[in-house]
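J.: here is my input, please return the structure:
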Amino acid sequence: MARAIEIIEKEIQDLETQVKLLAEKLQKADSNYLECLALGVRQQLIMTAYYVCTQVYPEFFLKLSFSQTEQLQKHLKKIVIELQSQLLSLSQNSISALELKDPRELISWQKSLESNISNSLEIVSGEANLIIQKAGIFPPNVPSSLIEAASQIDRSSEAIASSPNLINIMVQNPEIPENGAPIITSVQAIQLRLADIEFNNSQIMSARHQIRHLLSQLSNLLREYQQIQGERLIVEAENAWRRSWFDE
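T.: Next up is the predicted model:
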């Protein structure tokens, strides 16, 4: 026998209250995560740029004058500060999650936030690569367009695993030598990735675990929410049938 619609409506309201409370916890967890990320990403971007300049291409880096080195470092610091500001602004905007009571909307909102974080990392990776290229540190035969696109390349397609926050790019020289064998150049460029950043920073990893825990709870609420909503639709349909049915 179907349950009364009033009981089902009360259960839906209770679930929405639980989602609201979970949204508040998720908002705090997101803010904490973004603050940790804003602090940790500075070190990892600068260290990755340091690695490219001193370990991968030291011969090009050593050709820079003192003032050129200063300018390179100044530009890298500038984009790091801009990235930190972007991440913190995402934290401030996360208060909108408190208005959500439908678990589907909250999950969608969380995915949008994480997409914005990834986009910010992608943009700053491209900017860092262009700064390094303009300084003359990447091999001279590598097109700027490829360096700029390095931050967007799917790392899973790489033939050779790269270091954290770096990606290997294989570049073919357009000029084919007389023997007909193409010259392939391997280039290592910056590609900041959340997985690498979290793995190399225990505070960021801990903050991420808290978010995952809350999202797991949210997924359970979503299943229950969908089940009760489905039950409400059935009861409403049964009631609508009975309202229009008359025995002859």
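J.: going forward, measure contacts and count neighbours with C-alpha atoms only.
T.: Noted.
J.: what about Ile167, which helix or strand?
T.: In this assignment (DSSP states H and E), Ile167 forms part of strand 166-172.
J.: show me what that strand is packed against.
T.: strand 184-190 (3 or more Cα pairs under 8 Å, 6 or more residues apart in numbering; DSSP states H and E).
J.: let's see this one next to it:
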Amino acid sequence: MPSSIQQIKQDIANLEKTVTEVGQELQSLYDQYLDLLSQSVQKQLILASYQICTQVYPESFLRLSLDRRQKLQRNLKNLGKDFKVTFWNNLEKSEQVEERQNGDILEEMLKNLPLVPEQAEEQEDLLKEKLPIEASEILEQSQKLEEPTKIFNDTDELDSETSELKQQENINLPNPEYLILWQQKVERIIKKTLDYTSKEANKCLQEVNIIPSHLPTKIIDVALQAEEASSGGNKFNQLANILNLVIETEKKQKAKPTSVTPISLLRLRLSEIEFADPVLSNQRYQIRDLLKKIDKMRQRYQTKKREYAIAEAEAAWRSSWYED
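T.: Predicted coordinates for the structure are as follows:
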């Protein structure tokens, strides 16, 4: 016997309650993961920088004065410490862009609707409900930085600010699809922040001529976006978080052979960072296990929503049907 509408509604309500609880668990796992990742990034950034300066370009590093070496090391350490703050800033900017885009879409849809005045307000509310997931829905109480551009030099101040952000964020989303989209966005921002940190680290190394200063910024940017490192037979290809390139330079005179220059860059890769940190890797496994659970809940949620729509349609048919 088919389930009643009330029973299906109750099943959906129970499922939404469970999803909300799982969402809070997912947020807690990511809070812990980001703390661990920030610590690992600091270590791996310094280790990769050390290897570039001592194993790849030792002569260039030795040409630096003591003052310039210390300044380089200080800048690299600060860059690693800023990873967590940079992540939250990128996440906030992403939400602001989504809000503007969703607002533009809603405005355009409203312009094209032939509404009478008394229908306008009702239709606008309906569109807001049906509009693809907005950033405000994805993170209802997302982290808000009072000063997004502020750089934290004091560890206690940074920990205090991050703690406040965690308290403010509370994922309360009844639809498991929202959780999946939220998780995907967090992963994109993590990748973006790692790329940004890598780019800034290479800039620091270029400024002191450790990495060849003549290497165009565009080449560095494209290289950092590549999925796989190209070793090109470089003997340093086994060093973690270091990308090896081979730059070919054409000579103006055709008689002269093409010049080939091997270049090594710092590139923080999430897979390599996790591999080097068992605790961080274990946290990733916990997130993956929970995501499998969320995916199953998503399938059940879609099934129940379908059942509810069918039950309502059947009831509507019966209510409007009459015998001749």
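J.: quick TM-score on the pair, please.
T.: Overlay of the two chains. TM-score (TM-score structural alignment, normalised by the length of structure 1): 0.91; 248 aligned residues with a Cα RMSD of 2.3 Å.
J.: for the strand holding Ile167 of structure 1, buried residues please.
T.: In terms of neighbour count (16 or more other Cα atoms under 10 Å), strand 166-172 of structure 1 has its buried residues at 166-169.
J.: now distance to Ser120 of structure 1 too, for those residues, in TSV please.
T.: TSV is the format used below for the buried residues of strand 166-172 of structure 1 (distance: Cα to Cα, whole Å):
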residue	distance to Ser120 of structure 1
Leu166	16
Ile167	17
Asn168	21
Ile169	21
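J.: got a list of what the residue positioned nearest the centre of structure 2 touches?
T.: Using Cα atoms, centre = their mean, the residue of structure 2 that lies closest to the mean C-alpha position is Ile189, 2.1 Å off. Residues in contact with Ile189 of structure 2, defined by Cα atoms under 8 Å, 6 or more residues apart in numbering, are 87, 90-91.
J.: so how much does the helix or strand harbouring Leu26 of structure 1 differ from structure 2 once superposed?
T.: For Leu26 of structure 1, the enclosing helix or strand under DSSP H and E is helix 5-51. Compared with structure 2 after the fit, helix 5-51 of structure 1 shows a mean deviation of 0.8 Å (mean Cα distance after the TM-score superposition for structure 1).
J.: angle of that helix against strand 166-172?
T.: 60 degrees (axes from the mean of the first three to the mean of the last three Cα atoms, to 10 degrees).
J.: tell me the helix or strand right after helix 5-51 of structure 1.
T.: helix 58-61.
J.: list the buried ones in that following helix?
T.: Under the neighbour-count criterion of 16+ other Cα under 10 Å, helix 58-61 of structure 1 has 60-61 buried.
J.: hmm, who's touching that helix?
T.: Counting by Cα under 8 Å, 6+ apart, 52-54, 136-138 sit against helix 58-61 of structure 1.
J.: mean deviation of it from structure 2?
T.: Compared with structure 2 after the fit, helix 58-61 of structure 1 shows a mean deviation of 1.4 Å (mean Cα distance after the TM-score superposition for structure 1).
J.: what's the answer for stretch 112-122 of structure 1, then?
T.: Using mean Cα distance after the TM-score superposition for structure 1, the mean distance for stretch 112-122 of structure 1 is 1.1 Å.
J.: so that stretch matches what in structure 2?
T.: Taken onto structure 2 by TM-score structural alignment, stretch 112-122 of structure 1 occupies residues 185-195 there.
J.: check stretch 219-239 of structure 1 too.
T.: Under TM-score structural alignment, stretch 219-239 of structure 1 corresponds to residues 295-315 of structure 2.
J.: distance from the chain centre to stretch 102-109 of structure 2, please.
T.: Computed by Cα atoms, centre = their mean, to the nearest Å, the chain-centroid distance of stretch 102-109 of structure 2 equals 25 Å.
J.: again with stretch 200-219 of structure 2
T.: In terms of Cα atoms, centre = their mean, the centre of stretch 200-219 of structure 2 is set 25 Å apart from its chain centre.
J.: Asn93 of structure 1: which element?
T.: Counting by DSSP H and E, Asn93 of structure 1 is part of helix 66-93.
J.: in that helix, which residues are buried?
T.: Neighbour counts over helix 66-93 of structure 1 (16+ other Cα under 10 Å) mark 72-73, 76-77, 79-80, 83-84, 86-88, 90-91 as buried.
J.: and that helix, what does it pack onto?
T.: Counting by 3+ Cα pairs under 8 Å, 6+ apart, helix 66-93 of structure 1 packs on helix 5-51, helix 103-134.
J.: in a markdown table, list the ones you listed along with distance to Gln191 of structure 1.
T.: Shown next, in a markdown table, are these (distance: least, Cα to Cα, whole Å):
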| stretch | distance to Gln191 of structure 1 |
| --- | --- |
| helix 5-51 | 9 |
| helix 103-134 | 5 |
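J.: out of these, which comes closest to Phe199 of structure 1?
T.: Of all those, helix 5-51 sits nearest to Phe199 of structure 1, with 11.1 Å by Cα to Cα.
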